[in-house]
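Chemist: quick one, what's the 3D model for this:
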Amino acid sequence: MKIESLRVGAYKIPTDAPESDGTLQWDATTLVLVRLDCQGHTGLGYSYAHAAIAGLIDSKLRPVVEGRDPFEGPALWSEMLNSLRNMGRPGLTSYAVAAVDVALWDLRARLLGLSLVDLLGRARRGIPIYGSGGFTSYSLSRLREQLGGWVDQGISMVKMKVGRQAEEDPERVRVARQAIGDQAELFVDANGGYRRKQALELGKRFREEAGVSWFEEPVP
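Modeler: Next comes the predicted model:
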């Protein structure tokens, strides 16, 4: 049993409107998609990363993977990392290896006729989810609509972005709390947009004024 081909492509997907968080703005998302073919089955993997990793995967990782047994998991992982040794391990190289590794796991599950959760070993029947959005580019009405809509659909935890205009964030967080009611959990994510003292002060306000239970990446 051998992997017959690795194909990779980068796709730019426009958002329905410009979006921003505490430190970045964008109007599209780049998806790098990997396809592995073996005995009539195709495993899919992807990374949310710069399109440059498509070339990295094709030039460096494809020669490692093609012609190999897809069940050589640890060996393939080590050899992929070794092939990128002089490029450093963090950053784009990690995104590249991750996309291929996910495709390998998907391919193994398909070859065995199993769901991936059963191949990995199911530990529970279900897990709670949270809705993530509430971008800093949203108007208050759009913020209410999105977060409140998720709770109406039965999602009991929601996360919103803060950190771009700190002086407006307490009001935005209060509006979010009003939209989701008292029973849902509210998370905030600043994407490193605050200074240390600013984060401490605002974190306290978010907790006291809106019952925020999770404050993600407050500082760089």
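
Chemist: rest of the way, CA atoms for contacts and neighbours
Modeler: OK.

Chemist: tell me how many other residues surround Gly55.
Modeler: Other residues near Gly55 come to 15 when the count uses other Cα atoms under 10 Å.

Chemist: again with Tyr11
Modeler: 14.

Chemist: in a strand, it, correct?
Modeler: Yes: inclusion of Tyr11 in a strand is indicated when DSSP: H, G, I helix; E, B strand; the rest coil is applied.

Chemist: how much space separates it from Tyr48?
Modeler: Distance check for Tyr11 against Tyr48: by Cα to Cα, to the nearest Å, it reads 10 Å.

Chemist: which residues do the two both contact?
Modeler: 30-32 (Cα atoms under 8 Å, 6 or more residues apart in numbering).

Chemist: want to put them side by side, so please do this one too:
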Amino acid sequence: MKITRLRTRVAHLPVAKLFSTGRYDVQSIDCVCVFLETDEGLVGEGMCYVTNGRRLKVLREMVVSLEHLVIGLQLGQSGRFVLNAFNDVRAFGRQGISALAISAVEEALWDLRGKQFGVNVAHVLGACRTAVPSYVNAMWLSSTIDELHKEAEGLLKQGFRAIKMHVGLPDPDKDVERVKAVREILGPDVVLLADAAQLIASPKASIRLARRIEEFDIGWYEEPVMGSNPQSEAEVAAAIDIPVATGEYTYNHQGIFELLKLKAADILMPDLQRMGGPTEFLKAAALCEAFDIPVSSHVFPQMSLALMACVHNASYHEYINWFDALYQEPVTRDERGASIVSGRPGWGFAIDPSVLKD
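Modeler: Sure thing, here's the model as predicted:
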């Protein structure tokens, strides 16, 4: 079976409620959806995204520029595509928009491989679990304390047993107040994670905040300082008792290796599109296993779920609702709040054609 065509469409997904990351407001998630057609009628699906539609056209053009590397490719040769694609963009750069585009195409190749055999990607790879412990990424900096209360109560009703909130406000007293308020709603039995989202420039300031919120039993302290300086992350990780999580802005497995060598974190979080696709994601996870470091996925809950089912050192599968409207099937959870690995072929989630535009 061979690839005969690569086509792209876009999806504009407005967020249910505008929220702030601390750097900018997010109004929409905008996706470049990739469809690989074959000579036997199967179609593989993948995607990459931007926020607020910025640089969507550039990203789409980058995806289309990879078409010559997949036309005529046999389905079992996704590794050949990855090798050739990273070589093809070498002069342009292997990170940034190159990695995002390569990821989307490789995702579609893996989706096809699962569909070819009629099984989920997790079973093509060799799953070691049928459900992955999950947390929900929510409670952004733009929420008031009253809104945090309501959101926490709603997430508990949905069955989540691990919840991430955001910190990193200019006034650390407000961060402490917000963390305390959320912990009071969650009670002692729900895992509470804190994400500083690289908003704190000084390691010393980040260490001070971590020590102040430690009493609220924080499961991890994420992106504690600017990620462009992993030495600073290592400084924070060495100074506090809360486990540090980082890695979502790191590109390729080589970047993860650098974080591991520096002991920059206790948990690493490869991002599927910044890694450059499933192959690089799994390389990163294997490197982490060699260093006895657990792995949590970042965003892409639909596709990351199958990969995390195969990662021996899996920590958490991140659920975020950004892409729910893109897919026809929901991510489901068991009674423990763990994400259930789909039994459907490919990634197990089909893009809804009604949300696509040319």
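
Chemist: please flag which of the shared contacts of Tyr11 and Tyr48 of structure 1 sit within helices.
Modeler: Of the positions in the shared contacts of Tyr11 and Tyr48 of structure 1, not one sits in helices, assigned by DSSP state H.

Chemist: what subset of the residues you listed is buried?
Modeler: Among these, those classed as buried by neighbour count (16 or more other Cα atoms under 10 Å) are 31-32.

Chemist: next, format the shared contacts of Tyr11 and Tyr48 of structure 1 as JSON lines and append distance to Pro74 of structure 1.
Modeler: Supplementary listing: these in JSON lines, determined by distance: Cα to Cα, whole Å:
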{"residue": "Thr30", "distance to Pro74 of structure 1": "28"}
{"residue": "Leu31", "distance to Pro74 of structure 1": "26"}
{"residue": "Val32", "distance to Pro74 of structure 1": "23"}
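
Chemist: can you pull the contacts of the nearest residue to Tyr48 of structure 1 once chain neighbours are set aside?
Modeler: Spatial nearest neighbour of Tyr48 of structure 1, chain neighbours left out: Leu31 (5.1 Å); criterion: Cα to Cα, 6 or more residues apart in numbering. Shown here is Leu31 of structure 1, whose contacts under the criterion Cα under 8 Å, 6+ apart are 10-13, 46-51.

Chemist: if you set the cut-off to 6 Å instead, what comes out?
Modeler: By Cα atoms under 6 Å, 6 or more residues apart in numbering, Leu31 of structure 1 lies in contact with 10-11, 48.

Chemist: now do the same end-to-end measure for stretch 155-170 of structure 1.
Modeler: First-to-last distance for stretch 155-170 of structure 1 - Cα to Cα - comes to 23 Å.

Chemist: quick one: buried residues of it?
Modeler: Judged by neighbour count using 16+ other Cα under 10 Å, the buried positions of stretch 155-170 of structure 1 are 155-164, 166, 169-170.

Chemist: repeat that for stretch 54-71 of structure 1.
Modeler: 54, 56-58, 61-62, 64-66, 68, 70-71.

Chemist: out of those, which sit inside helices?
Modeler: Using DSSP H, the members of the buried residues of stretch 54-71 of structure 1 that fall in helices are 54, 56, 62, 64-65.

Chemist: how about those in CSV, adding distance to Asp189 of structure 1?
Modeler: Below are these laid out as CSV (distance: Cα to Cα, whole Å):
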residue, distance to Asp189 of structure 1
Ala54, 29
Leu56, 31
Arg62, 36
Val64, 38
Val65, 37
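
Chemist: closest to Lys2 of structure 1 out of those residues?
Modeler: Ranked by distance to Lys2 of structure 1 (Cα to Cα), these are led by Val65 at 9.2 Å.

Chemist: how far away is the closest one from Met80 of structure 1?
Modeler: Counting by Cα to Cα, the gap between Val65 of structure 1 and Met80 of structure 1 amounts to 8 Å.

Chemist: what ranges do the helices span in structure 2?
Modeler: Listed in chain order (using DSSP H), the helices of structure 2 are 56-64, 78-88, 97-117, 121-125, 145-157, 172-186, 203-213, 230-239, 252-262, 272-275, 278-290, 301-308.

Chemist: specify, as a residue range, where the longest one falls in structure 1.
Modeler: Equivalent residues of helix 97-117 of structure 2 are located at 92-112 in structure 1, counting by TM-score structural alignment.

Chemist: can you state the mean residue-to-residue distance of the matching stretch versus structure 2?
Modeler: When structure 2 is overlaid, stretch 92-112 of structure 1 sits 0.7 Å from its aligned residues on average, using mean Cα distance after the TM-score superposition for structure 1.
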